[in-house]
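Chemist: Coordinates only, no sequence provided:
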């Protein structure tokens, strides 16, 4: 198991030679080294490494098989998030059984809090993966041809459209599109029984796969003011959690700046659609950001989310 990093590096190099793989961009080799060093003392690291090891073997046989690459990233995400939470408080991995259960259990202020982890991937990634890889390879070929023809530097360009669905025209500036896509991605495979053991939080790892228009701190506000564009805009993650069908969403108005309508929300926010989920924590660009209903019955969840987001922010600074 202590040579897994080298095997993973071989996969990354093979993919980079051929093109690019979005799921693998999330993985940090120095953390994989940490996992290998601590594998004998950490059951989560051990399981993730074993799962990743067999998946890397499959991926090396077919670099275009997206599902293997996603599963590698998901196994890594579980270990990575577990380690981050473990640095802040006592955490247990809940053993997998035939029935659906959350992933982790933590103890906070004499309360048991359960955590269900979901690691996201780009929309319709299984359909886009080959196109993204081929586009990246063509960009590399263009750059190499420029150098071969005498240029000192070669440039190649390729485009990744993480929220594009089907043949619809891609609205790269749409805030509403991001909100609705995230609601849909998070809503896939939510099982009520995973939230039945007690106060349960949903932890969503965006895993560098689905970018936001706003800065993270702005995204958890219902509205925020964009100084550069002189506009009051909608925070994506706030609406992912609390949005209501029919809410008007605001984005930047073209090249002139200012505010304009991005249409009305067509999906219900995750915490409204699934009220048994007591709060939601987003892992974005290596930081935690959380939202929860501020009710008397939900005090343990709100206190826990406040602790995680502030304690991790402090420990990362």
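Modeler: Perfect, I can see it now. Keep in mind it's a predicted model, so treat the numbers as computed, not measured. Numbering: from 1, shown residues only.
Chemist: going forward, measure contacts and count neighbours with C-alpha atoms only.
Modeler: Noted.
Chemist: how about the helices in the stretch 1-150 of the chain?
Modeler: Using DSSP state H, counting those that start in this stretch, the helices of the stretch 1-150 of the chain run over residues 4-18, 29-37, 43-61, 66-86, 125-148.
Chemist: which stretch among those comes nearest residue 220?
Modeler: helix 66-86 (20.0 Å; CA to CA).
Chemist: Flag every buried residue along that closest one.
Modeler: 66-83 (16 or more other CA atoms under 10 Å).
Chemist: ok, the residue nearest to residue 234 when sequence neighbours are not counted - contacts?
Modeler: Nearest non-adjacent residue to residue 234, counting by CA to CA, 6 or more residues apart in numbering: residue 223, 4.6 Å away. Counting by CA atoms under 8 Å, 6 or more residues apart in numbering, residue 223 touches 232, 233, 234, 235.
Chemist: Got another one to weigh against that:
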């Protein structure tokens, strides 16, 4: 990390900024786990071999974590746009100050979702983008060991909401008028092709269905059966960062019967902020 910060181009280099965010996400997850009583060990990188980022002993077995900080739409190019906008704003502020302005105001723009969000399909667009980014970050070799969990850090590209009800298939929402809204993170994990996505219409009487989901959630896709579960790093404005979990119902049952130490550790990390494909814990998620 020091090498990145010492680079003279760090402040304007989108690739270095993106790389820094990945390292920072891993360090933050390590600290969050330590705060909850789980000390992780960094797994040494091996040339030409993909491995998870962290491991920890749990009873007679081990638990593994692969941490991915999802970048903005467009990756380095999207970050470059935000950096350029910020630089232009600073130049504008300095120009106003040189002109004698007592109060200088300028605006910069950051668009994590770029042009991916479509009018009248905001929630569907967010879900599709997060699914595409998460799937693109899964490398099979990194999940070869049993009990390997994918940690998705959403510090750069935020979810639709940062309330735990996003872990439910759908949740009641009474803003302006009563309606049901699809949980974006639950759908990322367990969504099925053809599932209607319920969004937030502009007014009463406007259709609530934004469209049909045309993908398959990560934990519902046989291609990613080696992923033991999803841990989300959530960063609300009004609360400290939190760890949320989504797990297959069948896996939780298996852990209860054959690996209670693993289940206990997962519960220590997430507390009440978890759910499964059957919405078993939905009653605790508000």
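Modeler: Great, that's in hand. Note that the structure is a prediction, hence the values are computed from the model and not measured.
Chemist: now for the residue nearest to residue 234 of the first structure: what does it line up with in the second structure?
Modeler: The equivalent of residue 223 of the first structure in the second structure is residue 170 (alignment by TM-score structural alignment).
Chemist: And the strands in the stretch 151-286 of the second structure?
Modeler: Taking DSSP state E, counting those that start in this stretch, the strands of the stretch 151-286 of the second structure run over residues 170-173, 179-182, 196-198, 209-212, 230-234, 242-247, 274-276.
Chemist: Where in the first structure does the third one fall?
Modeler: Put plainly, it is strand 196-198 of the second structure. Using TM-score structural alignment, strand 196-198 of the second structure corresponds to residues 248-250 of the first structure.
Chemist: Pull out the buried positions in the matching stretch.
Modeler: For stretch 248-250 of the first structure, using 16+ other CA under 10 Å, the buried residues are 249, 250.
Chemist: and the gap between residue 131 of the second structure and residue 69 of the second structure?
Modeler: 13 Å (CA to CA, to the nearest Å).
Chemist: quick one, which of those two is more surrounded?
Modeler: residue 69 (25 against 21; other CA atoms under 10 Å).
Chemist: What lines up with the more buried one in the first structure?
Modeler: So residue 69 of the second structure corresponds to residue 119, using TM-score structural alignment.
Chemist: Return the residues in contact with that match.
Modeler: 74, 77, 204, 205, 206, 207.
Chemist: post-alignment, the match of strand 196-198 of the second structure versus the second structure, mean distance?
Modeler: In this overlay with the second structure, the average offset of stretch 248-250 of the first structure from its partner residues is 0.9 Å by mean CA distance after the TM-score superposition for the first structure.
Chemist: Return the distance of that stretch from the chain's centre.
Modeler: Centroid separation for stretch 248-250 of the first structure versus its chain: 23 Å, with CA atoms, centre = their mean, to the nearest Å.
Chemist: next one: stretch 98-117 of the first structure
Modeler: Chain-centre distance of stretch 98-117 of the first structure: 20 Å, with CA atoms, centre = their mean.
Chemist: Distance check, the nearest residue to residue 72 of the second structure once chain neighbours are set aside against residue 82 of the second structure.
Modeler: Spatial nearest neighbour of residue 72 of the second structure, chain neighbours left out: residue 112 (4.5 Å); criterion: CA to CA, 6+ apart. Using CA to CA, residue 112 of the second structure is found at 9 Å from residue 82 of the second structure.
Chemist: coming back round to it: roughly how far apart are the match of residue 69 of the second structure and residue 206 of the first structure?
Modeler: From residue 119 of the first structure to residue 206 of the first structure the distance is 6 Å (CA to CA).
Chemist: Taking the centroid of the first structure, which residue is nearest it?
Modeler: Most central in the first structure under CA atoms, centre = their mean is residue 206, positioned 1.2 Å from the mean C-alpha point.
Chemist: Do I have it right that that residue meets residue 121?
Modeler: Yes - the pair residue 206 of the first structure / residue 121 is scored as a contact, 7.4 Å apart, by CA atoms under 8 Å.
Chemist: quick one: residue 256 of the second structure and residue 265 of the second structure, what's the gap?
Modeler: 12 Å.
Chemist: okay, these two: which has more neighbours?
Modeler: A side-by-side neighbour count of residue 256 of the second structure and residue 265, using other CA under 10 Å, places residue 265 first with 17 against 14.
Chemist: Mean distance of the longest strand anywhere in the first structure to its aligned residues in the second structure, please.
Modeler: Identified as the longest strand of the first structure according to DSSP state E is strand 111-119. Compared with the second structure after the fit, strand 111-119 of the first structure shows a mean deviation of 1.6 Å (mean CA distance after the TM-score superposition for the first structure).
Chemist: could you give the angle of that strand to helix 66-86?
Modeler: Angle, strand 111-119 of the first structure to helix 66-86, by axes from the mean of the first three to the mean of the last three CA atoms, to 10 degrees: 150 degrees.
Chemist: and strand 111-119 of the first structure, which residues are buried?
Modeler: Applying 16+ other CA under 10 Å to strand 111-119 of the first structure flags 113, 114, 115, 116, 117, 118, 119 as buried.
Chemist: Distance from the chain centre to it, please.
Modeler: In terms of CA atoms, centre = their mean, the centre of strand 111-119 of the first structure is found 16 Å from the chain centre.
Chemist: Run the chain-centre distance for stretch 215-223 of the first structure.
Modeler: Its chain's C-alpha centre and that of stretch 215-223 of the first structure lie 16 Å apart, by CA atoms, centre = their mean.
Chemist: Report the separation between the two terminal residues of it.
Modeler: Stretch 215-223 of the first structure end-to-end distance (CA to CA) = 12 Å.
Chemist: Kindly report the same for stretch 112-123 of the second structure.
Modeler: 14 Å.
Chemist: Which positions in that stretch come out as buried?
Modeler: By neighbour count with 16+ other CA under 10 Å, stretch 112-123 of the second structure contains the buried residues 112, 113, 117, 120, 121, 122, 123.
Chemist: Make JSON lines from these and add distance to residue 204 of the second structure and secondary structure to it.
Modeler: As requested, these are arranged in JSON lines below (distance: CA to CA, whole Å; DSSP: H, G, I helix; E, B strand; the rest coil):
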{"residue": "112", "distance to residue 204 of the second structure": "29", "secondary structure": "coil"}
{"residue": "113", "distance to residue 204 of the second structure": "27", "secondary structure": "coil"}
{"residue": "117", "distance to residue 204 of the second structure": "22", "secondary structure": "coil"}
{"residue": "120", "distance to residue 204 of the second structure": "14", "secondary structure": "coil"}
{"residue": "121", "distance to residue 204 of the second structure": "16", "secondary structure": "strand"}
{"residue": "122", "distance to residue 204 of the second structure": "17", "secondary structure": "helix"}
{"residue": "123", "distance to residue 204 of the second structure": "18", "secondary structure": "helix"}
